[in-house]
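J.: structure, please.
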Amino acid sequence: MRETQTEVLLIEDDKDLAHSIADYLRLDKIICDHAYNGHTGLNLAMSNHYDAILLDLMLPRIDGFSLCEILRSRGNDTPILMLTAKDTLEDKVAGFQVGTDDYLVKPFAMQELALRTKALSRRKSGQVHKLLIADLEYDLLAKRVTRAGQEIRLTPLNMILLEVLMRKSPATVNRRELENILWPNDIPDSNNLRVQIYQLRQQLDKPFARPLIHTVQGHGFRLGENLS
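T.: Below you'll find the predicted structure:
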């Protein structure tokens, strides 16, 4: 089976180090986009899909701590690996508090960087506090859902269903996976999932001009804009 490439965003102002990292990771089928300051890194991270972000702390324009916090506040759940010469416990705590997923102290072995990057790229970050898709926002801490600024009240099962669809977006989530998540101990008949999808559509889509929940015939459901 052909191994797929991993695509990461490397935000590092030391250009020589950035090129060395990119050259080494390419040997492991990890392709890097570069940003040499926090402002460019933010724009790239919000405009493109990456499997992971490799983030230096001491950056011009926007430092790594601030950049990580901004990304999480905007619902970006790409896993983040912080790269820094700061190795105190306080520095590590600060990094995790703003939303990083892993921490690697400079100087580091390139092989360890590659291993950690691949491990992170297989999942989405659990550090994100808000999920954002189009004009739909789910504040995970406050358990509050809004669309176009209008608060939407959902049942507990609807909330779980919405979180799964938003985290997986724009991918299709198959019916069996949704049923296993909603009813882990005793999966009911298939009509129960249809009921939950119907209820969610009534709240999220019916009052608005553009639907966000889409049925993929024979597969499952997905959430997002302009999905065919």
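
J.: C-alpha only now, for contacts and for neighbours.
T.: Will do.

J.: mind listing the helices for this protein?
T.: 15-27, 38-47, 64-73, 89-98, 110-121, 156-168, 175-182, 191-204 (DSSP state H).

J.: most neighbours per residue, which of the ones you listed?
T.: helix 64-73 (a mean of 20; mean count of other C-alpha atoms under 10 Å).

J.: which other helices and strands contact that helix?
T.: In this structure, helix 64-73 packs against helix 38-47, helix 89-98, with contacts taken as 3 or more C-alpha pairs under 8 Å, 6 or more residues apart in numbering; DSSP states H and E.

J.: residues in contact with residue 167?
T.: If you count contacts by C-alpha atoms under 8 Å, 6 or more residues apart in numbering, residue 167 has them with 124, 131.

J.: quickly note the distance from it to residue 13.
T.: Separation of residue 167 from residue 13 (C-alpha to C-alpha, to the nearest Å) stands at 31 Å.

J.: just want the most central residue of the protein.
T.: With distances taken as C-alpha atoms, centre = their mean, residue 77 lies nearest the centre of the chain, 2.2 Å away.

J.: was I right to think it contacts residue 125?
T.: Yes - counting by C-alpha atoms under 8 Å, residue 77 sits close enough to residue 125 to count as a contact (4.9 Å).

J.: and this one, please, so the two structures can be compared:
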Amino acid sequence: MSAVVLIIEDNRSLAETVGYFLEAKGLEVDYAVDGAEGYRLASENRYDAIILDGNLPRMDGLQVVKQLRTEARVATPIIMVTARDTLEDKLVGLEAGVDDFLTKPFATQELEARLKAIIRRNRKEVARAVLQVGDLTLDPASQIVQRDGRRLELTPAGMRLLTILMRESPRVVSRREIERELWGDDLPDSDALRSHMYNLRKAIDKGFATPMLHTVQSAGYRLAANIGQASHAQDAQAA
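T.: You can find the predicted model right below:
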């Protein structure tokens, strides 16, 4: 696989070890030794993926992610490498826009596998044409969502959820499918998905006459246009 990867890591020894390993696998590697420099490089250059330490000087890893997603509008997939592996830490990171996590210490072979997986997935999504369901559109490349010509603001987690639902529309997508795609094997014990769906519904349906996001009782979620008010009322009760 040919790719350009940015490593943001203040531990030079670890950064060099990972960098040499990835270069030996044919990847091109760029480095930043603190969060501020990492943010500058990531916002000014095009990378296929970012490997980001969670604890950095000048700007911590979570702040880097938040600013890349909300200010620089950078959609590059991010793997956060961290010593903190609690579910709460992961949920906060995913909400900010982290795509995957790797807990220190880790095997370089596992990092390589995760890196290749998110790059393949991202390339597939970016290569797609603009997703459209009814009057709702999502441009995977620019991460711009619009409904009836009005631009909508979504959280990074909401953007990922909407991409899944639009990609599969009008099929009903089960909770398990969505949770697996968002969190992998580290499924949250709390009802995090319900909270994200509530926020997504507000973002794409509030202020519009026709609802598009529907909860299908005992089955999952569906994004579809032209489903009547009666159906939406049933969906709301199930949510």
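
J.: before we move on, the earlier item: the residue nearest to the centre of the first structure -> the second structure?
T.: Under the alignment (TM-score structural alignment), residue 77 of the first structure maps onto residue 75 of the second structure.

J.: if I look at that match, how far off is residue 92 of the second structure?
T.: As judged by C-alpha to C-alpha, residue 75 of the second structure and residue 92 of the second structure stand 18 Å apart.

J.: same question, residue 30 of the second structure
T.: Noted for residue 30 of the second structure: a distance of 27 Å to residue 92 of the second structure, by C-alpha to C-alpha.

J.: ok, now residue 42 of the second structure?
T.: Taken as C-alpha to C-alpha, the span from residue 42 of the second structure to residue 92 of the second structure is 21 Å.

J.: do the same with residue 193 of the second structure
T.: Counting by C-alpha to C-alpha - residue 193 of the second structure and residue 92 of the second structure are separated by 13 Å.

J.: next: residue 214 of the second structure.
T.: From residue 214 of the second structure across to residue 92 of the second structure, the span is 25 Å (C-alpha to C-alpha).

J.: do residue 99 of the second structure as well
T.: With distances taken as C-alpha to C-alpha, residue 99 of the second structure is found 12 Å from residue 92 of the second structure.

J.: what do you get for residue 150 of the second structure?
T.: Distance from residue 150 of the second structure to residue 92 of the second structure, by C-alpha to C-alpha: 28 Å.

J.: could you do residue 104 of the second structure as well?
T.: 18 Å.

J.: ok, residue 69 of the second structure next?
T.: 14 Å.

J.: same question for residue 4 of the second structure.
T.: Where residue 92 of the second structure is concerned, residue 4 of the second structure sits at a distance of 27 Å (C-alpha to C-alpha).

J.: what does residue 76 of the second structure give?
T.: Residue 76 of the second structure is 18 Å from residue 92 of the second structure, by C-alpha to C-alpha.

J.: kindly report the same for residue 39 of the second structure.
T.: For residue 39 of the second structure, the distance to residue 92 of the second structure - C-alpha to C-alpha - is 19 Å.

J.: equivalent analysis for residue 145 of the second structure, please.
T.: 23 Å.

J.: circling back to that earlier point, closest to residue 137 of the first structure out of the helices of the first structure?
T.: Residue 137 of the first structure sits nearest to helix 156-168 of all those, at 9.4 Å, using C-alpha to C-alpha.

J.: and the closest one with helix 175-182, angle?
T.: 130 degrees (axes from the mean of the first three to the mean of the last three C-alpha atoms, to 10 degrees).

J.: counterpart of residue 120 of the first structure over in the second structure?
T.: By TM-score structural alignment, residue 120 of the first structure lines up with residue 118 in the second structure.
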